[in-house]
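*Asks:* task: produce atomic coordinates for the following.
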Amino acid sequence: MTLLLLGGTGEARQIAARLQGQDAVISLAGATRTPEAQPLPTRIGGFGGVSGFKTYLQDAGITAVLDATHPFAHRITARTAEVCHARQLPYVQFLRPGWQPEPGDNWIEILSEQEAAAHIPQGSIVFLGTGRQTLERFANLTGREVICRQIDPPDGPFPFPGGRYLVGRPPFSVADEIALFQKLGVDFLVVKNAGGAPSRTKLTAARQLGISVLMIARPPQGDWPIVDTVEGALGWVQAL
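*Replies:* The predicted model follows:
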């Protein structure tokens, strides 16, 4: 068996560490310029669409795929599941549970980035914890100060007026986030419901500071196998 592990999440790295010594390779999309070293042989970059992915599976002799990409990488996941089904390759998605509000949280669930403007008054200071890949979808936040945090330094100007980048590499503690939000005077926090304990610190900080959170709901899942724990993913591999 040759396993392809689609990574990009902290859990993917945990899975990779447990698979050391097995016939497996981890693939990263290359979303960051200097990705963290991985415990498995690593390939970085896209596959070149469906045809490129099929070619890679064939050339690399892949016999099973474990998809541990970001919960919002739904296009990659749907494509991968479809190709694996057509080729009769075992496939499973690791999907960590989403965040749930706790007492004291002030969350508003929205379905898309464009909906945020309807809930944020003019003059507000908005902190985006959504990354740069979907940043242009917030272009209708005119009249607000928009701060987008990203890991890598920007390679161009902010895509719309009234915004700026803030460079920072996780993890961030609750104390770090509280100090940052107070310094910036944040009124609204916008995040995707990615789930996971490390990234929840910004939500805890928002709760403690009374900051409103716009929570972008996850895209709907398809009809493919899903596990929601690292142990479940490893058990799937062991059962192959």
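
*Asks:* every contact and neighbour count from this point should use C-alpha atoms.
*Replies:* Noted.

*Asks:* would you mark the buried spots in the longest helix seen in the chain?
*Replies:* If each helix of the chain is counted by residues according to DSSP state H, the longest one is helix 74-87. In terms of neighbour count (16 or more other Cα atoms under 10 Å), helix 74-87 has its buried residues at 74, 76-78, 80-84.

*Asks:* mind listing the helices for this structure?
*Replies:* 10-18, 49-60, 74-87, 174-184, 201-209, 230-239.

*Asks:* and the longest helix of the chain, what other elements does it pack with?
*Replies:* Contact here means 3 or more Cα pairs under 8 Å, 6 or more residues apart in numbering; DSSP states H and E; on that basis helix 74-87 packs against helix 49-60, strand 64-67, strand 91-94.

*Asks:* please give the structure of this sequence too, so both can be compared:
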Amino acid sequence: MTLKLLILGGTTEASALARAIKDDARVSAVLSLAGTTKAPARPPIPFRIGGFGGAQGLADYLIAERTDLLIDATHPFAAVMKGNAAEAARRAGVPLLAIRRPEWRAEPGDDWTVVADMKSAAAALGPARKRVLLTIGQKELAPFKAAPQHAYVVRSVDAPAADSLPPDAQVITARGPFAEADERRLLAEHGIEALVTKNSGGTATRAKLVAARSLGVPVIMVARPPAPDVEAVETVEAALAWLARFHETNSSTRRGV
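*Replies:* Have a look, this model is predicted:
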């Protein structure tokens, strides 16, 4: 029996999962991308780009496509999509698994200030002018426009719209993974005095934290939003094991075991 799987992606884990199952006859998968990145790498399995129209739209898609399983491998900060996935799976009666990479944890030598959101991150920079590296993507820059006393270096995969930037901002477009030596060089060359980032976890962008620790640069760490209470694993390997169990269970049922 071939299981029909929808992967909600846009992350390293989603890409790794797609590569792992691309030649697996037990699974017929589609990878869904939000379309927020202008030139995403072409997936090795069939894919779609764009939203579904909320939880009901996703539920309708799951039912229309006769999807057997749903894996949420979206970014840890994709709170709306995660909520929609949980609700859509419930409405459609489709088993859901979330892949949630572990959070970063402060280590000896780190100087972290943990905040709840971007507005709090901007406030935590304080009133005195600083040179700040923002590695928060391109959609949540508005709070920093309200703190124009700072000089910002904004790094994101795609360049933000010019009108979304704080007045004193330099843009660097780059896609991870990043090497620690390169991150130290970036911090040093730009005279960075504070780093603002999201607690995304994973290895692709962790080097900036190691570089900040080595150079004594304070980090404003934005905490993850709450995630739905659904079955979750931390690794692609665990997700593959989950798929294998479903395939074996369905195959056994078909055989009447």
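
*Asks:* let me see the TM-score of these two.
*Replies:* Once superposed, the chains reach a TM-score of 0.94 (TM-score structural alignment, normalised by the length of structure 1), with 240 aligned residues with a Cα RMSD of 1.5 Å.

*Asks:* that older thread, which among the buried residues of helix 74-87 of structure 1 gets closest to residue 183 of structure 1?
*Replies:* residue 74 (34.5 Å; Cα to Cα).

*Asks:* what does that closest one correspond to in structure 2?
*Replies:* Taking TM-score structural alignment, the alignment pairs residue 74 of structure 1 with residue 79 from structure 2.

*Asks:* residue 225 is in contact with its match, correct?
*Replies:* Yes. With contact defined as Cα atoms under 8 Å, residue 79 of structure 2 reaches residue 225; the gap is 6.5 Å.

*Asks:* sorry, back to before: out of the helices of structure 1, nearest to residue 167 of structure 1?
*Replies:* Of the helices of structure 1, nearest to residue 167 of structure 1 by Cα to Cα is helix 174-184, at 12.2 Å.

*Asks:* contacts for the closest one next, please.
*Replies:* With Cα atoms under 8 Å, 6 or more residues apart in numbering as the test, helix 174-184 of structure 1 has contacts from 125, 201-202, 204-206, 209.

*Asks:* can you pick the most crowded of those?
*Replies:* Of all the contacts of helix 174-184 of structure 1, residue 206 has the most neighbours under the rule other Cα atoms under 10 Å, reaching 25 neighbours.

*Asks:* check contacts around that one.
*Replies:* 105, 178, 189, 212-213.

*Asks:* related to what we said a few turns ago, farthest pair in the buried residues of helix 74-87 of structure 1?
*Replies:* Taking Cα to Cα, no two of the buried residues of helix 74-87 of structure 1 sit farther apart than 74 and 84, at 15.1 Å.

*Asks:* at the geometric centre of structure 1, which residue do we find?
*Replies:* Centroid-nearest residue in structure 1, with Cα atoms, centre = their mean: residue 70, separated by 3.8 Å.

*Asks:* so how far is residue 184 of structure 1 from that one?
*Replies:* From residue 70 of structure 1 across to residue 184 of structure 1, the span is 28 Å (Cα to Cα, to the nearest Å).

*Asks:* quick one: closest of the helices of structure 1 to residue 40 of structure 1.
*Replies:* Residue 40 of structure 1 lies closest to helix 10-18 among the helices of structure 1, at 6.0 Å (Cα to Cα).

*Asks:* what range in structure 2 matches that closest one?
*Replies:* Counting by TM-score structural alignment, helix 10-18 of structure 1 sits on residues 12-20 of structure 2.

*Asks:* list the contacts of the closest residue to residue 3 of structure 2 other than its chain neighbours.
*Replies:* Using Cα to Cα, 6 or more residues apart in numbering and skipping residues adjacent in sequence, the residue nearest residue 3 of structure 2 is residue 27, 4.8 Å away. Neighbouring residues of residue 27 of structure 2 by Cα under 8 Å, 6+ apart: 2-5, 21.

*Asks:* residue 120 of structure 2 corresponds to which position in structure 1?
*Replies:* So, by TM-score structural alignment, residue 120 of structure 2 is matched to residue 115.

*Asks:* ok, back up a step: and which of the buried residues of helix 74-87 of structure 1 is nearest residue 149 of structure 1?
*Replies:* residue 74 (21.9 Å).

*Asks:* do I have it right that the closest one meets residue 219?
*Replies:* Yes. Here residue 74 of structure 1 reaches residue 219: they are 6.9 Å apart, a contact under Cα under 8 Å.

*Asks:* all strands for the stretch 151-257 of structure 2, in order.
*Replies:* Ranges of strands within the stretch 151-257 of structure 2 are 151-156, 169-173, 194-198, 219-222, 232-233, based on DSSP state E, counting those that start in this stretch.

*Asks:* equivalent range in structure 1 for the longest one?
*Replies:* If I follow you right, that is strand 151-156 of structure 2. Counting by TM-score structural alignment, strand 151-156 of structure 2 pairs with residues 145-150 of structure 1.

*Asks:* also stretch 177-191 of structure 2?
*Replies:* So stretch 177-191 of structure 2 sits over residues 171-185 in structure 1, by TM-score structural alignment.

*Asks:* check contacts around residue 193 of structure 1.
*Replies:* Counting by Cα under 8 Å, 6+ apart, residue 193 of structure 1 touches 98-99, 215-218.
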